[in-house]
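Asker: The sequence and its predicted three-dimensional model are supplied below.
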Amino acid sequence: MTEILETEAAANDRRRAQVRKSLARRNGAETRFKMLGLASVLAAMAFVAVLFGNILMKGVPAFWQYNLDAEVYFDPAVINLPERPVRQAGQSEADFRAEMLGWQRRLALVNWNRLIVAAVENAGSGVEVDDRAAVSIIDSGARFVLRDMVAADPALIGQTVPVRLLLSADGDNWAKGKLSRDLPDNRQQLTRPARDAIDALIASGAVHPAFAWHIFTNVDSRASPASAGLAGAFMGSFYMMLVVILLAVPVGVASALYLEEFAPKNRVTDLIEVNINNLAAVPSIVFGLLGAAVFINIFHLPLSAPLVGGLVLTLMTLPTIIIATRSALRAVPPSLRQAALGIGASKMQMVFHHVLPVTFPGILTASIIGVAQALGETAPLLLIGMNAFVANIPATPLDQSAALPVQVYLWQGNENRNFFEERTFAAIIVLLGLMILLNALAIWLRTRLERKA
């Protein structure tokens, strides 16, 4: 009997040892899995931090550009203009318009660079600079600024007015130290007098950095790269997203509702579902080819128009919204549908009064994320001509325009790499900021709607 008890005790000890070893092995595997998961999360966060850090480090300096605070004398000898026309009693609209156009034509022919040269010389505190060097360090758009000031108020002629003039792209590069000072003069982008003048103006405090608000208010410019901005591209993206919201969201949600709640389950609906899932994985450039073939070649819609871009992005966004909406509808418990039908509600009432309100947070989140994804698309827009240079802010979705991601693409390929590299990253910051705002809006709306539900 004693031997039997000892044998059983030994067997129990072996089993306990095996259990302990198994538990230790499983606990070790669980710990390793947790560590790998944590390492993966930390690695992903590190990569995102490096990405955003690199973008911010290179893009934030572009939001500050060097300006010259100068006293501009609107010399009457240079601005040789008659008084601004005033419509006389009995004068026809056509005659007054012709007189005004003649005055504006003479205003445009004024040599505004002479005023800029004089302003640079006066601000230089005795620094000698020739006319060519003085003009080269100031953005070429400055003459249009002076022209518009006089056009708005002709009384400025003969007065000295403090004006902030933007430095040219090369002048800004030199002031920021992005151009090597060791290169010989024949390899420098600015002449020696121009470089010396910038250094002297910085030392005197006349040239200093200021926040570049014109990035948000000006359109793209090839003649005045230092004053180029994102206003035209921003409005183009706005019109495109407006088209996407007005078309993709209602059509996508309605399609998902029909397929999930009303459509019969047969081979046709199965084929439609498979095609929708396949369309969600189609490269975006294919939608650009489709848009160019259908909307431009067949329907003859205007090239480079936000309307065409919005239609192409709508086709690309529809599968995402349909799939996400159907997933939200499937997450509704069947008991809710059965309860609604049990109290006498029709199927239409059951879907729109009971099921759809529950799925609002998921549908809204999917729609906003789909719009944010469409906002960052570039390839389909290139194929419908939205990479063309457009120096105007579009007034309607039918006007030619660029878009924010396309503007990034255009600036990235600009030959003045020293200046536009920073400007490209600044445009990326603006684009990422809009996408982050859209995603934050989706999270906030979802949380708010879920709380109400």
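Answerer: Cool, got the structure. Quick caveat, the model's predicted, so the values are computed rather than measured.
Asker: make it CA atoms for all contacts and neighbour counts henceforth
Answerer: Noted.
Asker: What are the boundaries of the helices in the stretch 51-200 of the chain?
Answerer: 93-108, 112-123, 131-136, 142-152, 169-175, 192-204 (DSSP state H, counting those that start in this stretch).
Asker: Against that first model, consider the following:
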Amino acid sequence: MTDAALPHATVTTGASTRRDFGLKRRHAAEFRFRLYGIVAIIIGLGFLAILLVSIVGKGYTAFVQTAITVPVEFSASIIDKDNERATNPRVLVSANYPIIARNAVAKALGVSTDDKAAMREIAKFVSDGSRSMLRDIVVADPSVIGTTRNVTLLAAADIDSANKGQIDLTVPQDKRKVSDLQVGWLEQLKQEGAISTPFNWGLITFGASSRPETAGLGVALVGSLYMMAIVLLCALPIGVAASIYLEEFAKKNRFTDFIEVNINNLAAVPSIVFGLLGLAVFINFFGMPRSAPIVGGLVLTLMTLPTIIIATRAALRSVPPSIRSAALGIGASKMQMVFDHVLPLATPGILTGTIIGLARALGETAPLLLIGMVAFVADRPTTPLDPATALPVQIYMWANEAERAFVERTSGAIIVLLLFLALMNLAAILLRRRFERRW
């Protein structure tokens, strides 16, 4: 009996061995697949880290600005020599304020104003933006004329770069933009406590400027805000209404199939095509103003619509059919079923798709270039019809500037844009978790 059982036991053992070998092979394949996934994630995170380190390393210095605090004499002989300000207030606007700033710095350095060579170096030491700064002080309070007050002036871009260590001062003088005399003055003012590096609010508030130290994102931020508001007001209701009709009310036929195919195709169309469409329709046909946020907002609305429609339809589909059946079963009309039961449950997906669409629109550059939003705009727009620019377009324009100081401002603007995008994506995640229901 024992001998008869041996062959059976041998066969069973062989099958078990084959099963064990196959199981080990599957486990090895699964381990390799997991390893490939981990390696892919590490590579992706590595490139992301390199990108962020590169941007932050170049751009964090843009958030501080070198400033010079010196006693400034608001000389009446320069500002209002003939004492006309009572009858002609325009003299306060047209006064030679750069001379006042240069004289103040020269006095703080102990340099004679008669030394023309030294005064030319001082003119390159202080930003020309001091003109508007001193003018605003005098216009706001004409009583300062004839007095001396401590004023904080912006340093010129090259001096700012030298103070931040971005210029190699060990190379010969003829190979750098900062002279040895200016370097000596910078060290002198540092020892006297006249040099500071406060937070650069001008990066957020100033408009376009050809001088790096007075260039800011103020116009671009307001323009982007106007455009995002227009996209939200136009794309959200139109996209949700179109999605509800296609998903809940439209009959399935060739016409609706044609619409669905085109919506999916539009979601993949390059953004520059929407810029060409906006140029042809809104500017050339309807005659809307170039460089205006209203046009940019409408163009971005067309680009965002497919994304919102696709996301909204997916959110509507995710609502269980039992909800519809239950609502109709208790006597609700189809309209009541959609708006009172299905739509509230689909809201998290709709909000997520909308915010993601807005984030994509916020980072678009190509369509805005085609509708002329690369204009040099120094004053913030007060309405969506006024000329403006946008954050990504401002980054594009600064990246094309030749001056060294615009490099840090370009990276600083990218950091601001990335912060906005991160906040919008975080809002999408929080809203989804707040309103999401699991079935």
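Answerer: Received, thanks. The structure displayed is predicted, hence computed values, not measured ones.
Asker: any chance of the helices of the stretch 51-200 of structure 1 in a markdown table, plus mean neighbour count and distance to G309 of structure 1?
Answerer: Below are those laid out as a markdown table (neighbours: other C-alpha atoms under 10 Å; distance: least, C-alpha to C-alpha, whole Å):
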| stretch | mean neighbour count | distance to G309 of structure 1 |
| --- | --- | --- |
| helix 93-108 | 14 | 36 |
| helix 112-123 | 21 | 40 |
| helix 131-136 | 19 | 38 |
| helix 142-152 | 16 | 32 |
| helix 169-175 | 23 | 31 |
| helix 192-204 | 18 | 44 |
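Asker: I'd like to know which of the ones you listed is closest to L42 of structure 1.
Answerer: Closest to L42 of structure 1 of the helices of the stretch 51-200 of structure 1, according to C-alpha to C-alpha: helix 169-175, at 37.5 Å.
Asker: Find me the equivalent region of the closest one in structure 2.
Answerer: Using TM-score structural alignment, helix 169-175 of structure 1 lines up with residues 157-163 of structure 2.
Asker: can you tell me which strand in structure 1 is longest?
Answerer: Looking across structure 1 with DSSP state E, the single longest strand is strand 64-73.
Asker: what's the mean deviation for it versus structure 2?
Answerer: Strand 64-73 of structure 1, aligned to structure 2 and superposed, deviates on average by 0.9 Å (mean C-alpha distance after the TM-score superposition for structure 1).
Asker: Counting neighbours, show which residues of that strand come out buried.
Answerer: 65-73 (16 or more other C-alpha atoms under 10 Å).
Asker: With distance to A248 of structure 1 added, can I get the helices of the stretch 51-200 of structure 1 in JSON lines?
Answerer: JSON lines is the format used below for the helices of the stretch 51-200 of structure 1 (distance: least, C-alpha to C-alpha, whole Å):
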{"stretch": "helix 93-108", "distance to A248 of structure 1": "46"}
{"stretch": "helix 112-123", "distance to A248 of structure 1": "50"}
{"stretch": "helix 131-136", "distance to A248 of structure 1": "49"}
{"stretch": "helix 142-152", "distance to A248 of structure 1": "42"}
{"stretch": "helix 169-175", "distance to A248 of structure 1": "41"}
{"stretch": "helix 192-204", "distance to A248 of structure 1": "53"}
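Asker: Which among the ones you listed is found nearest to L230 of structure 1?
Answerer: helix 169-175 (16.4 Å).
Asker: list the helices and strands that closest one packs on?
Answerer: Contacts defined by 3 or more C-alpha pairs under 8 Å, 6 or more residues apart in numbering; DSSP states H and E place helix 169-175 of structure 1 against strand 64-73, helix 192-204, helix 417-452.
Asker: For D131 of structure 1, find the nearest of those.
Answerer: helix 192-204 (9.7 Å).
Asker: still on that earlier bit, mean deviation of the match of helix 169-175 of structure 1 from structure 1?
Answerer: Its matched residues in structure 1 lie on average 1.6 Å from stretch 157-163 of structure 2 after superposition (mean C-alpha distance after the TM-score superposition for structure 1).
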